[in-house]
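Q: need a 3D model of the following:
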Amino acid sequence: MTWLVVGLGNPGSSYAATRHNVGYHVTDELAARMGGRFSSLKAARADVVSGLLSGQRAVLGRSRSYMNESGGAVSALLKYYDVAPDHLVVIHDELDLPLGSLRCKLGGGDNGHNGLKSIRQSIGTGDFLRVRFGIGRPPGQQTVHDFVLKPFARTERTEADIVVQEAADAVESLMTVGLEKTQSAFNR
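A: Below you'll find the model as predicted:
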């Protein structure tokens, strides 16, 4: 069975380094581990890499539309590659976890995350695996919108890079040993 691993983010160079694009960063790391490069799949309005990851057949995907429209691409990728939602892993930024935190889970609400909301609406379920990448809350009076669309501060960059590696490890663990063992190893 094929796994679909989707990293959430916004397309384009102006968003590339932002907190909201941590899902893209993790899929970049996974693509490097697979020895692949993203290419366009016009039928899904997404960029994809397919191959083997930890001995499992996998497709890495990321939408070419903005975060709040991610669901259309995810739905199209599930259909195109004939993947059931129980083999979908979505990597996303999480305001409610401090930077350096990682949580893996199955299902749940969207907690105000527009990418997750779009996916739930498009595929008709929230029962898919999630790798939640902690980015923390905005400091002071900064709005959530401004915070997620800004890059990590220089003092946060090393920590964020470490969590990208750990999140990629967690994805591979989900695919090979399942949710419970992955949670025991990575949720902190």
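
Q: rest of the way, CA atoms for contacts and neighbours
A: Noted.

Q: how about the helices of the chain, start to end?
A: Per DSSP state H, the chain carries helices over the ranges 22-34, 70-80, 114-123, 144-148, 154-177, 179-186.

Q: would CSV of the ones you listed with distance to Arg137 and mean neighbour count be doable?
A: Below are the helices of the chain laid out as CSV (distance: least, CA to CA, whole Å; neighbours: other CA atoms under 10 Å):
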stretch, distance to Arg137, mean neighbour count
helix 22-34, 15, 22
helix 70-80, 23, 21
helix 114-123, 16, 20
helix 144-148, 8, 14
helix 154-177, 13, 17
helix 179-186, 21, 15
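
Q: geometric centre of the chain: which residue is closest?
A: Ile91 (1.9 Å; CA atoms, centre = their mean).

Q: correct me if wrong: it contacts Phe128.
A: No - with contact defined as CA atoms under 8 Å, Ile91 does not count as touching Phe128 (10.8 Å).

Q: how about the helices of the chain, which one is nearest Lys105?
A: helix 179-186 (7.1 Å; CA to CA).

Q: neighbours around the closest residue in space to Asn114 that isn't next to it in sequence, how many?
A: What sits nearest to Asn114 in space, not counting adjacent residues and going by CA to CA, 6 or more residues apart in numbering, is Asn68, at 4.8 Å. Each residue near Asn68 was counted by other CA atoms under 10 Å, and the total is 17.

Q: to compare with the earlier structure, here is another sequence to fold:
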Amino acid sequence: MASETWLIAGLGNPGSRYRHTRHNIGHMVLDELLERMDAKYTRTKFGAKAVTARLGAGGPKVVFAVSEGYMNLSGKPVRGLMDYFSVPTQNLIVVHDELDLDFGRVKLKRGGSEGGHNGLKSITSHLGGDRDYLRVRAGVGRPPGRMDSADYVLQKFSAAEQKELGIFISRLADAVELLVSEGLPAAQNAVH
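A: Sure, this is the predicted structure:
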């Protein structure tokens, strides 16, 4: 039987320079979830900030975490927390930016390729190639013209996007909660 403990990892980069960039949307979603629960992170020995809480009254135990390192090094802290809390791969939810979805779109899936996303590549690598984790894909859209994708995701959201960002973050946080409480098929039906 699968463990009731879940790990929700919000991907991003550390420091104020990256705080409100497209690549840090995973951090923003976890900040929203912690605000809803009036919870605060503490530092761990795994190179991540984390907090453990129950999601909803009588809900499952959930570890909310963000790496204190850069995106392409996300796998080591995620794996450390999974091992420490005995979280199986199928109970890992990774919230990340997605270039292949227009801004504001939310897609949920289990497994699949990493699509060039270095944070996902790092996690999959540290899980020994196991891709059977859940992903909350936060659409940030493609870069304009010939702009490099890496430069684009490290920029702040446009003025037009910033007007909708709060609603988008809230929808992403709702999707995470649904994944844990209702499971993937029901969450996909509600979100897609």
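
Q: pull the contacting residues for the residue nearest to Val62 of the second structure when sequence neighbours are not counted.
A: In space, and not counting its chain neighbours, Val62 of the second structure is closest to Trp6: 4.6 Å by CA to CA, 6+ apart. Under the criterion of CA atoms under 8 Å, 6 or more residues apart in numbering, the neighbours of Trp6 of the second structure are Pro60, Lys61, Val62, Val63, Val87, Asn91, Leu92, Ile93, Val180.

Q: the fifth one maps to what in the first structure?
A: It stands for Val87 of the second structure. Using TM-score structural alignment, the partner of Val87 of the second structure in the first structure is Val83.

Q: so that match makes contact with Leu4?
A: Yes - Val83 of the first structure sits in contact with Leu4 when judged by CA under 8 Å, with a separation of 6.8 Å.

Q: need the overlap of contacts for the two.
A: Common neighbours of Val83 of the first structure and Leu4, using CA under 8 Å, 6+ apart, are Leu77.

Q: between the two, point out the one with more neighbours.
A: Counted by other CA under 10 Å, Val83 of the first structure and Leu4 do not tie: Leu4 has more neighbours, with 26 against 17.

Q: so who does the counterpart of that one in the second structure touch?
A: Under the alignment (TM-score structural alignment), Leu4 of the first structure pairs with Leu7 in the second structure. Neighbouring residues of Leu7 of the second structure by CA under 8 Å, 6+ apart: Val62, Val63, Phe64, Ala65, Leu81, Met82, Val87, Asn91, Leu92, Ile93.

Q: if you set the cut-off to 7 Å instead, what comes out?
A: Neighbouring residues of Leu7 of the second structure by CA atoms under 7 Å, 6 or more residues apart in numbering: Val62, Val63, Phe64, Val87, Asn91, Leu92, Ile93.

Q: go on, Gly115 of the first structure?
A: By CA under 7 Å, 6+ apart, the contact list for Gly115 of the first structure reads Leu8, Met67, Asn68, Glu69, Ser70.

Q: picking up where we left off before, make JSON lines out of the contacts of Leu7 of the second structure and add distance to Thr42 of the second structure.
A: Shown next, in JSON lines, are these (distance: CA to CA, whole Å):
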{"residue": "Val62", "distance to Thr42 of the second structure": "14"}
{"residue": "Val63", "distance to Thr42 of the second structure": "11"}
{"residue": "Phe64", "distance to Thr42 of the second structure": "10"}
{"residue": "Val87", "distance to Thr42 of the second structure": "19"}
{"residue": "Asn91", "distance to Thr42 of the second structure": "21"}
{"residue": "Leu92", "distance to Thr42 of the second structure": "20"}
{"residue": "Ile93", "distance to Thr42 of the second structure": "20"}
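
Q: tell me how far the counterpart of Ala160 of the second structure in the first structure lies from Leu99 of the first structure.
A: Aligning on TM-score structural alignment places Ala160 of the second structure opposite Thr155 in the first structure. Separation of Thr155 of the first structure from Leu99 of the first structure (CA to CA, to the nearest Å): 11 Å.

Q: what's the answer for Ser173 of the first structure, then?
A: 21 Å.

Q: could you do Phe147 of the first structure as well?
A: To Leu99 of the first structure, Phe147 of the first structure is 13 Å away according to CA to CA.

Q: check Leu53 of the first structure too.
A: Leu53 of the first structure is 26 Å from Leu99 of the first structure, by CA to CA.

Q: next one: Gln121 of the first structure
A: Taking CA to CA, one finds Gln121 of the first structure at 28 Å from Leu99 of the first structure.
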